[in-house]
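S.K.: fold the stuff below for me.
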Amino acid sequence: MCGIAGAVGTPDTNNEVKRMLAALGHRGPDVCGTYLAEGLSIGNTLLKITGDMPQPLAGKGALVLNGEIFNFRELAAEKGIKTESDTEVLFTLIETRIKEGDSPINAVFSALSRVNGDYALAYILDGELVLARDPVGVKPLFYFVKRNTKKPEIIFASEKKAFSSQKDDIKPFPPGSIKSFNIRSGAVKEKSLEIKLPQKRLTQEREAVSLLKAALERAVEIRLTKTAGIAFSGGIDSVFLAALAKNIDPSIPLYAVGLPNSHDLAQAERAAEAIGLTASLKIRFLSPGEIEAAIPDVIYSTESIDPMKISIGLPLYFVAKAAKEEGKRVLLTGQGADELFGGYSRHESFLEEGPEVLDSEIYSDLRKISTINLERDDMVTMANSVELRVPFLDREVIRTGLAIHPELKVLKRDNLYIRKYILRKAAEGMLPPELLWKEKKAIQYGTGVQKVLDRFAREAGFSKREGNHIERYLKQVATDQGFDFIIR
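M.R.: Down below sits the predicted model:
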């Protein structure tokens, strides 16, 4: 995990990239490096988790990678590569195709087609820049392109804050996309790794449960490290992950945060006891003062004053902070389960319109999850130099989840709806019934953070009756902190 940045067509390009990397230092406090060729500079600031190899990697071309390639050992064995670096394996796959005569974009596409991982990357060769992002956008990437000059200007980075303040047209790089920019001709090419709905559907409950549980077991296993913990709220998603992880690491730490006597802390304690992990549960009690002090950090890290992003981002920020204080560098979360398995109340009304409508909405949720949830979660965890990993968005879990018939995701029985039905059935036998079928409050309410934000806004003089009182309060905080790049 790390931060990446690059530029071409800017004055003093290499120093510009170094400046950008300095703004991304929280994403990779261990090593920082750059590579310059033909006025095109790329760089990386590294958080050491898998392997110990500084970036950029250079050969015929050069590569920077933010993310993890979870099947790199299998790919390395196929190629006879002896390494503990997932970046080296990916670089070798790309460079092998280059030596065989592939173009840079085709070489990157070929390598990524074999990858199970979360990534944002840049590869350069002979005046060509290739950018790529994983299919659901687990790892963030933003870019700016200006083509109305003889020499195109292209800038990219893991977070918007790395860009110069004058860049108003910064966009998220599309998940599942691979784009190449030729800095000599100005030509742009594109390929897609976008996730598609499978044609074969799983309609039998027993088969769906078996395949889903197997995919999740593997997804958790390949994401665990000695420095990993789990964001634990006591809901079905995090408890299922913890139960699966327990089979691999019986002492896996579970991190729960909330105000004293909050719903989530009580739920987390009950859940940890039920799965035999009470000794692993690490509770962090939050105070209003601590929350108030963290609000500027969360606004800055998420680059937003959206009340929803801040109220959800705050608890995860504190979970990551607690994990870091114990020397952890990886945090598993249940993000993606609601989108993939029909966990939102609105999914009930979509089912009423027909299974095909629910199917379409779940697919749409998955395509939009990067901008709605994943970028926020990545940035608040990486503000603490902790890498976010999301087993429910594993390649095989997604393929299996999308194949499952929508009526096994939201089940209607006796005029009542059971959301995430198939996920609960997959966890049956590992979790007691009182956890298996229990609905849980959203994190901003379950931790008590939403109520605290509401009070802060009212105490700051923003009337609830006038509407948007929390957003107006957050805007004032951002203004007071001088975060002009967020509020302009």
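S.K.: make it CA atoms for all contacts and neighbour counts henceforth
M.R.: Noted.
S.K.: what about I372, neighbour count?
M.R.: As a burial measure, I372 scores 13 neighbours (other Cα atoms under 10 Å).
S.K.: which residue ranges form the strands in the stretch 251-400 of the chain?
M.R.: Counting by DSSP state E, counting those that start in this stretch, the stretch 251-400 of the chain has strands at residues 254-258, 281-285, 330-332, 387-389.
S.K.: mind putting the ones you listed into TSV with distance to P296?
M.R.: Output for the strands of the stretch 251-400 of the chain, formatted as TSV (distance: least, Cα to Cα, whole Å):
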stretch	distance to P296
strand 254-258	19
strand 281-285	20
strand 330-332	22
strand 387-389	21
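S.K.: now for those, which one comes closest to Y123?
M.R.: Across the strands of the stretch 251-400 of the chain, Y123 has its closest neighbour in strand 387-389 (22.3 Å, Cα to Cα).
S.K.: which one of the strands of the stretch 251-400 of the chain lies closest to A5?
M.R.: The nearest among these, by Cα to Cα, is strand 387-389 at 17.8 Å.
S.K.: pull out the buried positions in the helix or strand hosting Q476.
M.R.: Here Q476, judged by DSSP states H and E, is contained in helix 469-481. For helix 469-481, the neighbour count (16 or more other Cα atoms under 10 Å) marks 469-478 as buried.
S.K.: and the helices in the stretch 351-488 of the chain, which stretches?
M.R.: Under the criterion DSSP state H, counting those that start in this stretch, helices of the stretch 351-488 of the chain are mapped to 355-369, 375-382, 395-403, 421-427, 433-436, 443-446, 449-459, 469-481, 484-487.
S.K.: hey, which of the ones you listed is tucked in deepest?
M.R.: helix 375-382 (a mean of 26; mean count of other Cα atoms under 10 Å).
S.K.: specify the angle between it and helix 355-369 in degrees.
M.R.: 40 degrees (axes from the mean of the first three to the mean of the last three Cα atoms, to 10 degrees).
S.K.: what is helix 375-382 packed up against?
M.R.: In terms of contacts (3 or more Cα pairs under 8 Å, 6 or more residues apart in numbering; DSSP states H and E), helix 375-382 is packed against helix 288-302, helix 307-325, strand 387-389.
S.K.: now the second one, please; I'll put the structures next to each other:
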Amino acid sequence: HQWRYGADAEQEDSAFSNCLVLPFGQVTLDSRDNDDSAKPDAPEPDYQLTDLARFQPIDLFQPYIDGFKLALMESIRVRVESIPERGNGVPRVGILFSGGVDCITIAALLAQILPAGEPVELFNVAFENPRQTKHVQQGASNIYDVPDRKTGISGWLELCNRIDTQRDWRFVEVDVPYGQVLEHQAHIRRLLVPSDTVMDMSIGMALWFASRGVGSLVMRVDNELERQEYQGGARVLLLGMGADEQLGGYSRHRSAWDHGGASQLGQEIRLDVQRIATRNLGRDDRVVSDNSKEARYPFLAANVVRFLAAVPLHRKMDMRYSRGIGEKLLLRLLAHQLGLAQSSMLAKRAIQFGARTAKMESGRTKGQDCL
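M.R.: Just a heads-up that it's a prediction; the model follows:
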């Protein structure tokens, strides 16, 4: 049976009467509010927004921020409330955590849902990339100080210091030597099928090692960071997939805006939402579940997709602003209001580049190349 939107299904003839109806509407292409006859004023050409606290038209966004928060809170609540207790202080839930705005917003809202003090595991993965490490002088740098490790630690400290100071936020560094990549590469590739591109492999490796949860627990002791060996205990993992597709997080969304304005951007967002299940989610589920973990996606709950699909395009993203602001603008404003002043301003970085799983053997390979 084919999946169709409700309005499309009603218009089909009897030959399509057995179609399945999606529980949300198609992404709106409207770039205006229902009660607003004019598009919002454009920022000055040289205007650089360096602090979301200075964002001016906040009153126009506030109803959408509030609605988004309610929808996302409900999505997270449904995904964690039925997880059984494991006892002995073993966490029930973990987050694949780069420190980016998607995952840290999930963490901040999760803190409002879980009982006080209940531990949460934050899994942050980093790879030894031989093409990168050969340029690093011995002793000059930790080979695992990849971009996602830096933002991950920064985000963890922001959660500890500003969001929930009493909660046991367990930041787990999952460091992957190149030898382990070679050891498990063939197995991960089998899990990807039918996905078969270089990018699928780069993403799949990051998700597989991160969800395995074998690494080092980072602890703050007398203002210093200490580490001890650690095996993650959470069987349910929250992932931030779906935020980029719905809120304009990819570089192709900015390119669509540059080449065709709001109309082309809206079509690109609509396409991404339509194909995410077949393009990404099967792959991600297979990789994570191979480690006996269950991936749950708060941004892809039906109520969240339904809400965001109806929000006017320019209230979700505004490509007139620079990177780190314009894309996923609605999510950034929510994160800022939750107290995540620093993380709300981070620009999008794909996991394969943030964790450095991309281009391990050759710099000439492209993400769309077949394995």
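S.K.: what would you report as the TM-score here?
M.R.: The TM-score (TM-score structural alignment, normalised by the length of structure 2) is 0.69; 283 aligned residues with a Cα RMSD of 3.0 Å.
S.K.: if we can go back for a sec, make CSV out of the helices of the stretch 351-488 of structure 1 and add distance to I98 of structure 1.
M.R.: Below are the helices of the stretch 351-488 of structure 1 laid out as CSV (distance: least, Cα to Cα, whole Å):
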stretch, distance to I98 of structure 1
helix 355-369, 31
helix 375-382, 32
helix 395-403, 26
helix 421-427, 42
helix 433-436, 50
helix 443-446, 47
helix 449-459, 51
helix 469-481, 47
helix 484-487, 40
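S.K.: what does F307 of structure 2 align to in structure 1?
M.R.: Under the alignment (TM-score structural alignment), F307 of structure 2 pairs with T400 of structure 1.
S.K.: same deal with L191 of structure 2?
M.R.: Per TM-score structural alignment, L191 of structure 2 is aligned with S301.
S.K.: that match reaches D377, doesn't it?
M.R.: No - the criterion here is Cα atoms under 8 Å, and S301 of structure 1 misses it with D377 at 9.7 Å.
S.K.: distance to I124 of structure 1 added to the buried residues of helix 469-481 of structure 1, as JSON lines?
M.R.: Listed next are those as JSON lines, based on distance: Cα to Cα, whole Å:
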{"residue": "H469", "distance to I124 of structure 1": "47"}
{"residue": "I470", "distance to I124 of structure 1": "44"}
{"residue": "E471", "distance to I124 of structure 1": "41"}
{"residue": "R472", "distance to I124 of structure 1": "44"}
{"residue": "Y473", "distance to I124 of structure 1": "44"}
{"residue": "L474", "distance to I124 of structure 1": "40"}
{"residue": "K475", "distance to I124 of structure 1": "40"}
{"residue": "Q476", "distance to I124 of structure 1": "42"}
{"residue": "V477", "distance to I124 of structure 1": "41"}
{"residue": "A478", "distance to I124 of structure 1": "37"}
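S.K.: mind listing what L191 of structure 2 touches?
M.R.: Contacts for L191 of structure 2 were tallied using Cα atoms under 8 Å, 6 or more residues apart in numbering; they are 283, 286-287.
S.K.: distance between stretch 464-474 of structure 1 and the chain's centre?
M.R.: 29 Å (Cα atoms, centre = their mean, to the nearest Å).
S.K.: what segments of the stretch 151-300 of structure 1 are helices?
M.R.: 205-223, 236-246, 263-274, 288-302.
S.K.: could I get these as CSV with distance to P104 of structure 1?
M.R.: Output for those, formatted as CSV (distance: least, Cα to Cα, whole Å):
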stretch, distance to P104 of structure 1
helix 205-223, 29
helix 236-246, 38
helix 263-274, 48
helix 288-302, 33
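S.K.: please identify the deepest-packed of the ones you listed.
M.R.: helix 236-246 (a mean of 23).
S.K.: can you check which part of structure 2 it sits on?
M.R.: Against structure 2, helix 236-246 of structure 1 falls on residues 101-111 (TM-score structural alignment).
S.K.: what about that stretch, how far off from structure 1?
M.R.: Comparison of stretch 101-111 of structure 2 with structure 1 after fitting gives an average deviation of 0.7 Å (mean Cα distance after the TM-score superposition for structure 1).
S.K.: list the contacts of that stretch.
M.R.: Contacts of stretch 101-111 of structure 2 (Cα under 8 Å, 6+ apart): 73, 76-77, 95-97, 155, 159, 163-164, 167, 238-240, 243, 298, 331-332, 335, 338, 343-346.
S.K.: corresponding residue for N15 of structure 1 in structure 2?
M.R.: Counting by TM-score structural alignment, N15 of structure 1 has no partner.
S.K.: so is N15 of structure 1 in a helix, a strand, or just coil?
M.R.: For N15 of structure 1, the assignment made with DSSP: H, G, I helix; E, B strand; the rest coil gives helix.
S.K.: okay, now it: neighbour count?
M.R.: N15 of structure 1 has 14 nearby residues by other Cα under 10 Å.
S.K.: can you pull the contacts of it?
M.R.: Contacts of N15 of structure 1 by Cα under 8 Å, 6+ apart: none found.
S.K.: distance of the match of L191 of structure 2 from H469 of structure 1?
M.R.: 21 Å (Cα to Cα, to the nearest Å).
S.K.: same question for Y417 of structure 1.
M.R.: Y417 of structure 1 is 34 Å from H469 of structure 1, by Cα to Cα.
S.K.: kindly report the same for E361 of structure 1.
M.R.: Counting by Cα to Cα - E361 of structure 1 and H469 of structure 1 are separated by 31 Å.
S.K.: do the same with E348 of structure 1
M.R.: From E348 of structure 1 over to H469 of structure 1 (counting by Cα to Cα), the distance is 30 Å.
S.K.: counterpart of L265 of structure 1 over in structure 2?
M.R.: Aligning on TM-score structural alignment places L265 of structure 1 opposite R149 in structure 2.
S.K.: verify the stated contact: its match with A126.
M.R.: Yes - using Cα under 8 Å, R149 of structure 2 is in contact with A126, at 6.6 Å.
S.K.: what do those two both touch?
M.R.: Common neighbours of R149 of structure 2 and A126 (Cα under 8 Å, 6+ apart) are 173, 355.
S.K.: I351 of structure 2 against A206, yeah?
M.R.: Yes - between I351 of structure 2 and A206 a contact is recorded at 7.3 Å, counting by Cα under 8 Å.
S.K.: residues in contact with I418 of structure 1?
M.R.: I418 of structure 1 neighbours (Cα under 8 Å, 6+ apart): 410-412.
S.K.: do D365 of structure 1 as well
M.R.: 339-340.
S.K.: any idea how far the counterpart of it in structure 2 is from G179 of structure 2?
M.R.: In structure 2, D365 of structure 1 lines up with D272, judged by TM-score structural alignment. Using Cα to Cα, we find D272 of structure 2 at a distance of 35 Å from G179 of structure 2.
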